[in-house]
Each structure stands twice: as structure tokens, then as C-alpha cells.
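> 3D model of this:
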Amino acid sequence: MTKSFLRIFFLFFFIIPEFFVCRIMSQERQWVLTPKNISSALAEDSILAASDTLRPAFHLVPPAGCMGDPNGGIYHQGWYHIFYGLQPFSSSPGGWYWAHARSRDLLIWEHTPPTHTPAFEFGLDAVGSGSTITAADGHVYAFYSAAGKDGKMKFWQARFNSDLSAWQHSAVNPVLTLDQPGIPPFDRFWRDPFVFTAGGRTFLIACADLFEADDVSVPIFEARNAQLTQWEYKGIMFTYPKYKARNLEVPELRKLGNKWILLASTDAPVDRCLYFIGNFDVNSLKFIAEKEGIIDYSGHYYAQETIRDDKGNLYLMAWIPGWDRDWLPAYMNSPLKNSSPLWNGCFALPRQLMIDPDGSLVQKPVDVLKQLRTVHRVIEGHDLPVTSAFTAYDVIEEIKGNQLEIKMEMDLHHASFCGINVLCNREGRKGLFICWSGSMINVDGVIVPLPEWKQGQTLRLHIFIDRQLVEVFINEGRYCVSRKVQPECIGGRYIALTRLGGTARLVSLEAWQLKAVRP
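The predicted structure follows:
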């Protein structure tokens, strides 16, 4: 078979059909983000999207379309509100509007009609990431970034109605641009405004960068009027070395206990959410970090967003992207593709944020998740003896499922490593492996250091399995990892205990079947 024939074969059967498939799909679904068009697309696609058997059952997912960053988290009139970027016409990113979901308890979410659409009167065709705030006048305002008619990124403001079901853009938009006097020439990454109050004053921080600088910047602005339409540049609030993070996207500054916490996401050198705990000086307008860390070690957790309730509790949500495989030809029956191509993305489980006595961030799954528990199983503590096999697997027959909550404690004892495999087959193979070797834990290839571990200490895991999504809370939430298990890697619905090189001990294990909050 000649090389010329192979080229023609590949061109005819792969490249040309893919070109026409993409061309037809793009012509059919290139719609303007009006409420009518959005509602029509979601109604058309949501039935098939809901039929996907790997779609998360108790995580917040969009009705259909491609979910983006969470935005504007706020507790208002007894409801937790979360907005998020949504591309309703495709399972691929881009062309967002702000979809809106609300909940009484952070568990059962209600999707509202699509009314938070772009400011077409200003030439906008999409809505970028941003935040919300309750201003001194009692109104709730949204701030977000989007490119204007000239293609330059600018910050825009809209005022919500009383129940946040609709918004009206300010007539003086945009409210903040890089053309305003006194603002440095931020070359790129100018986006993601976050508005907050401190010391009776209102401030705005954003993602930004001075291209020639060695550090990435978080600038700070102060509101000059009660309507929050005039902003004055006040300097750089925080910097961070570029060799550690290419940018600090969707920055948030929140009071947590007697400290302040700065949260941000970076897309390089790896996708991660970071936290910095320290102090914010309302006079110098500088944030001084005393401790830093990683919110979630997985690259599957991004664009964090917080909500503070009426009791002062601070809850964290984030985006888990990348569920589709649109780069594969649409006509190829590949196990890498979703069974439904009409949805993409979900939010991680809500987590309550706290600072422990040594100053580290602790993340706990919200208590309301206990309402999902049904069948309960307890496995008594016992030794896991060494075997002749290189790695031993003990499948636990009493526990089986792909909607599970597991709480367990293990003692390394004499083993080189021990752990658990979930979503595995009856032989303990495939699935997602969690392997612990003392000062390090490996969650499906994600390495998490445990520097505080000392010989003889045990490991505690709190695991949530939602079909192909697994969230792991390590040692009472001091470390977290969220992972998607690709369909071809799922072995089944079993769990198995593993060890290598000696006897390990299971101290305790209990598990619950979890009910779905949607079909």
C-alpha cells in the first residue's frame, strides 16, 4: 500500500467528513444569545443530555450546553444564588451568557429562565466572568468582563431586580477600562472583576498582568460613587512570581475568621486553584500572605467561587470542565466521547471553608449532603495480610455502586503502600486508584505531599463517587483532589482495598449509597 494511497484514504474518510460535519453543526447552532434562542436550544437538548448514564446525579450540572466558570455567588433573600457561564448551543466552550441557579440548601438547585444575557445595546455578544455585591443602596449589582466593539476587554455593570431573576445594564457602561487615566498598561489577562467591601469602603480587584514584570499582578480599585459606576486605580494589591503561576484568574478576597483569604486560579504551569491566607491592610491596600496552598490538586477543578450565608459561613464552589471530546470526529464511535454530546461541565460539591489552628485551609463537604444517604454498610477493622501477588486487591462484596459516600481510615503498618480502588471490576482492576505511602498520596496519578505525616499516623479519607466523578477529602479536608474517570477506565461498581510489600491495616470503613437529586 503506497503512501499516496494512505494520504488519499485518510483525507477522504477522516478530514473531509469531519470538515463538513463541523461546518453543518456550526451553521445550525450559531445563534444570538437572546432568551428565546437560549430557551429553545436548552429545551431541545436537555432531554437527550439527561439520558447520559454517566452524567453526575447529585452534582450541579447545566440542563444542556457547555458550562463555564461559576460567577456572582451570593446569599440573598433566603436563597443561595450561583451564576455561571453557559454556551447553550454547543458542548464546546465560548459565547457565554450568565445562567442562573438557586438553592435553599446548596443541594437541590433550581434553574431559572435565561434572562442574564449580553448588553447588545453596547455591542456585546457574550458575558464573561465576574462577581456580585449588595451595595449601600440595597441593590445587588453584577460586574463582569467582556470585549467591547473595539475588541478590548472592559468591565461592565448591571443591576438586578429584587429576586435576581433579571438585570438591567447601567447606561454609563463600561464602568472600567484600561484607557482611564492612571491605570498601568496591563498587557493581557485583564478580566474577572471581583467587588468587595472592607472598612466601610468598596473595592474591586481583577486578574491582570504587566508583560515585562517578573510577577503577575492583582490590581485594586476603589469606588468613587454610591452607584459603583466610577472607579479609581489605587495600586497593586498583591503580586506572585510568574514561574509559579502564569496568571491569577478569577481572584477573590474574603474575610475568613480573623484572617483574609485570597483565592485565585491559574492555567499554567498546570490548571489549579490556589489560596493565600494573610492580612489585608485597608490603609495601604496591600494583601500580605502568610501561608499559601493548593485548594484542589487536580487539574479538573478550576475557577473557584464563594458564597457567604447569613450566619457568616463561607462556602466554596468550582467548575469541573472537560467532559466532552469534541476534538474527535462526530461520526467516530469512540469510548472517549460522552454518550451524550449535548452537555459539558459540572460544579464540584459545595465545601465549607475554615482555617485550622496552624493557619492552613480546611475544606469540608457541606453537611446537607448527608440527606442523600440511604443504605449504610460498615466494614470492621482488620489486617490486610501480605500475599504472593505484587499488589493485592481485596474486593469488598458488601459495597457496590457508582453513587457512594465512603469514610475510611487506614494504617500503613508494614506495607510499602496501601489504599483503595473505586469503580473497579470484580477482580479489583481498572477504576480509580488511591495509593498512600506515608508522606505522599497518589490519587489517580495526582501526587499530594503529606509533609506533616509521622511514622505510625493513620490516613483518613472521605470519598464521594458520582458516576464517573470522584472527589477525595484527605485528612479531614486539609487536602482535596477531584477526578473524572474516563468511561474506558471504569471497570465496574466495586471497591477494593490494596497494599504492597507487607501487611497494612484497615482501621475503619463505612459507606452509604447516595440517592440522585435528578434522574
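> rest of the way, CA atoms for contacts and neighbours
Noted.
> show me where this protein has helices.
Secondary structure of the chain by DSSP state H: the helices cover 3-10, 16-29, 35-50.
> Tabulate those (JSON lines), appending distance to residue 260.
Converted to JSON lines, the helices of the chain look like this (distance: least, C-alpha to C-alpha, whole Å):
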{"stretch": "helix 3-10", "distance to residue 260": "57"}
{"stretch": "helix 16-29", "distance to residue 260": "44"}
{"stretch": "helix 35-50", "distance to residue 260": "39"}
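> Do I have it right that residue 473 meets residue 483?
No - when contacts are counted by C-alpha atoms under 8 Å, residue 473 is not listed as touching residue 483 (11.7 Å).
> Another sequence for comparison is provided below:
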Amino acid sequence: MASQTLREARKYEEMAEAQIPQEARPAFHLSPRAGWMNDPNGFSWYQGMYHMFYQYHPYSSYWGPMHWGHAVSRDLLHWEYLPAALAPDMPYDKDGCFSGSALELADGRQMLMYTGVLHEPQPDGSFHEIQTQCIALGDGRDYEKLPENPVLTEKALPEGGSRYDFRDPKAWLGEDGRYYCVAGNCTGDKDGQILLYSSADGLHWQYEGILAKNNGRFGRMWECPDFFELDGKHVLLTSPQDMLPRGFEYHNGNGTLCLIGSYEKEGHVFTEEHDQSIDYGIDFYAPQTVLTPDGRRVMIGWMQNWDTCNMRSQPKTWFGQMSLPRELSVREGRLYQKPVRELEELRRNKVEYHGVKVAGEALRLAGIEGRTVDMELEIAPAQGRELYRKFAVRFAQDQERHTAISFRPHESILKIDRKFSGSRRAIIHQRRSLVRHEGGALRLRIVLDRFSAEVFVWDGEQVLTATIDTPLSADGISFYADGEAVLDVVKYDLM
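Presented below is the predicted three-dimensional model:
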């Protein structure tokens, strides 16, 4: 039986959704039914559908008491909203149902495992968030919270583990038939660690140990972990807070981290071999993955940035969207990401050019335009000429506005820049990435969906993601080179 709090949220979101025209939303990225969206939660396959839950405040387009929104899809691109799944309506979660995960139990029920938040008053009049792990069980639409909640409390923390920063459980079924989950935590001095738990039935959990420790390397508190096997390696994804840049890695403050290594299952020992950012753009955080029925590991992240999300030029009826679903692989010890293959089913109206000389003034090509676009570029230096100094592609363009991707081969720097996109706020508008090139040759794939751009370098060796707020009437695309470059371009509309 849904609580009054949940019934009110469901009634409100249904009314509010009807006020948002479809053309005001992304075409194939999931946005909130109404109000505010942040972290993806419970990304799972259940009863023939992909389920995506999300951190959700239906009553305004700003962060508020966290609910769980809910949507389902058959192809990861077309989403149908279901009623909100969770609301903060119990003594242990009355101040928020924070992030978590979902899986199917042996009896066929879908389990949601989430972080319950309770504000505890302190002697000085301030409040601390007490964070515990809780469970709700349901049928893919309606869920009942366990009477035994919370199932993991401070009693299940290692010595020195903070009960104020203990959140975001990601659960899975192990090959041995046991259930496992990882959760983010930190020590009293805010140094991040990932904790591992196990369960025989998915309902009663026990502490196994510390899977990974920060030791002061990557920011502070580690949020939103995910842990899985991929291409013979084990991969730990997490989103550290307060990161410091290291060269061209980890520039986002609240950013993303991928650790690749080996895992000894007997002793639950994860040995790191490689670290990297997950996304090198401006807007990407808190990714979560699902194993698809055909065996692919697919990841979706929140396509936003905590440092810019409250600085907006205009009021909005909704805010926040998810990234394009990305198929993951590990190649030569590095994480690769590419758009899910289902995206190619949306391609229409192919336009193709080969060997186009780009030099000096901005070049427009007939048929190359639009705001829902899948575009593949191959850039090369002109034969027998000096290496070009800069190449740029500008999109979401009109007389006043554009967003740009530019590449300087002498520095090996790829930059995404939205300072001319129409923003009236001094938010983060640029991000640079060190990329590989072959004598000035570079391959890019740019996916545009109305209010976002995702740039895949060398078939997903690196990805740069950014949201844009440019009016949809700005649909021009142009190319520019300082020096002389040669361009091959294949462009599709995404319908």
C-alpha cells in the first residue's frame, strides 16, 4: 500500500508531466518526468524491460527531498514513465531516499536497495545526515519497504568508517549464488573507501571488508560505486568528491574515476593496475551499469555537474538528464565507451562527404545540420602541406551562438567549449583533454540530442560530454581550420 507521501508524489508528477511538451525534452536521453533528476539508480533488466530509477524531486527543478523516479525501456533510447517508486516516508528515510540499485531475487521479486537518510540534530544546533542501507521489494511497478529496515547500519562499518557518509549500494548476484553489494564510505577525515557486503538471500547482509581505499589519492569521499568483471579484468567505477587535477585527468572537482585491475574472490582483494577518468567533458557523474541479456556491459551517467547545475539562465519545468547508454569494453588495460548499437536504428537521411579541404573561413556543407545528429568525422592534414594548427567543428550554431569541439595537434589537445552557447552565467564552459593522434589524423563521433553533445574519440578511447541550453532554432554545423586540413564526414539525423 503506497504511503500518502508517495501517492501525492505520483499524483503531482502525472499532472506536471502533462505540462511539458515533448519538443522541450531530449529526443532519446532520459529526463525526469517532472522536476529534478540526478543520479541513475537501479539500472536493471527485469521482466523483459530495462528499468531506470533516478534521484528525483518532482516538486521543483532544484534538488530537494529525494524520491526515486522510474522509467522503463526496451531499447535504452525510448523511455516510458512509470509512477515514482520510492518516497521519503519512513522514520529511517524521512529526509531522503538516496541512491542505490536493483536486482531480481530468486523468488522473482525486484529488490530495490537504497540509502535512507535521517537528519540527526547535533549539540551545536546543526544537523548530520545519518545514512543507512534499506530495501524495498516489488513487482516492477509498486514496492513495499521491508519492516526490518534498515538492513545495514553503522554496526556494519569497519573501524573508523563514517556513519554520515555511507551510501549508494550497488548490488549484484555472484557466480557462487550469493548476492554482493559495494557501498561508498569514508573515514573520519573524509578519505574515501569502497566497502563490500554479501548476502545469501538478498535481504540479510554481512560485512566482508574494504574492497578499495583512496589513501588520499583521488579526492575525498567516494560515491556511487559499481564493480564488475569485463574482458578478463575487474572494473571499479566511482565518483569522488573534491578531486584535484592530475595533468589532464580529474578536472571536475566532483568527478569520475575508473580503476581497472584484478580481483581475488577468495579473500575479496582488488588489486589496481590502471586509473583514468570515465568522462573528460563537463557534465558527467555517478554512472551505473547493467549487464544486458545479450551479455553487454552498458553504462549510463547523470549528464550534469554539481558545480554548475544550480546556475541557470532561465527557469525550467524540468532539470537533469541521463547520458547516452554506452557499451563498455577494456582494451589494452583502458576503459572504452561507445554509444549502444541500438542508436544506429534511429539513423536516417545519410549525408556523406570525402576529402573536403578545410582552410581559413568556416565551411558549411549542404545537408550537414541539425540538433538530433549522429556524425562521424575523420580529420587529416593536407598532403604535402604544413600540419594545421587547429581544427574545429561548431554546432548548435546561428549568427550569435555555437558550441565547439576544437583540436590542436601540436599540443594533442581536444577541447569542448560552450561559452558562446547562449549561457548568461559564468559557469564552467570549457574542458580540455589530452588525446592521441596520428600525425594530425583524428577520428571523432559526435552525438547531439537537442540539449547535449557527446564526443567519442577513437571509437570510445575517450569521451567528452556537455549539456547545452541553446535554442533549438540554432541548428547550424560548420568546420574551420587554422592552416589546411582534409575532412571526411558522415552525418545522420536521429529520428
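> quick revisit: most packed of the helices of structure 1?
helix 35-50 (a mean of 17; mean count of other C-alpha atoms under 10 Å).
> Could you give the residue range in structure 2 aligned to that helix?
Helix 35-50 of structure 1 corresponds to residues 6-21 in structure 2, going by TM-score structural alignment.
> Just give me how far the matching stretch sits from the chain centre.
25 Å (C-alpha atoms, centre = their mean, to the nearest Å).
> One more: stretch 490-497 of structure 1?
25 Å.
> Same question for stretch 50-58 of structure 2.
Stretch 50-58 of structure 2 sits 13 Å away from the centroid of its parent chain (C-alpha atoms, centre = their mean).
> Where in structure 1 does it align, residue-wise?
Using TM-score structural alignment, stretch 50-58 of structure 2 pairs with 80-88 in structure 1.
> check contacts around residue 222 of structure 1.
Contacts of residue 222 of structure 1 were listed using C-alpha atoms under 8 Å, 6 or more residues apart in numbering, and they are 201, 202, 203, 204, 231, 232, 233, 234.
> neighbours of the aligned residue in structure 2 for the second one, just the number please.
Same thing as residue 202 of structure 1. Residue 202 of structure 1 maps onto residue 179 in structure 2, with residues paired by TM-score structural alignment. Residues near residue 179 of structure 2, counting by other C-alpha atoms under 10 Å, number 21.
> Return the distance of residue 179 of structure 2 relative to residue 8 of structure 2.
Applying C-alpha to C-alpha, to the nearest Å, the value for residue 179 of structure 2 to residue 8 of structure 2 is 34 Å.
> can you check residue 342 of structure 2 too?
36 Å.
> cool, residue 412 of structure 2 as well?
53 Å.
> so who does the nearest residue to residue 59 of structure 2 once chain neighbours are set aside touch?
Nearest residue to residue 59 of structure 2, sequence neighbours excluded (C-alpha to C-alpha, 6 or more residues apart in numbering): residue 35, at 5.7 Å. Shown in contact with residue 35 of structure 2 (C-alpha under 8 Å, 6+ apart): 56, 57, 58, 59, 60, 61, 62, 317, 318, 319.
> Just the buried subset of those residues, written out for PyMOL, thanks.
Of those, the buried ones go into a single PyMOL selection, burial set by 16 or more other C-alpha atoms under 10 Å:
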select buried, resi 56+57+58+59+60+61+62+317+318+319
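> Just the contacts of residue 35 of structure 2: which are in strands?
When the contacts of residue 35 of structure 2 are checked against strands (DSSP state E), the matches are 56, 57, 318, 319.
> From the structure, what's the count of residues near residue 389 of structure 2?
17.
> Alignment lookup: it to structure 1.
Match for residue 389 of structure 2 (TM-score structural alignment): residue 416.
> Would you confirm that that match contacts residue 437?
Yes - the criterion here is C-alpha under 8 Å, and residue 416 of structure 1 meets it with residue 437 at 6.1 Å.
> Now for those two: what residues contact both?
Here residue 416 of structure 1 and residue 437 have no joint contacts, going by C-alpha under 8 Å, 6+ apart.
> closest to residue 392 of structure 1 among the contacts of residue 222 of structure 1?
Closest approach to residue 392 of structure 1 among those (C-alpha to C-alpha): residue 204, at 54.4 Å.
> For that closest one, give its distance to residue 124 of structure 1.
Distance from residue 204 of structure 1 to residue 124 of structure 1, by C-alpha to C-alpha: 22 Å.
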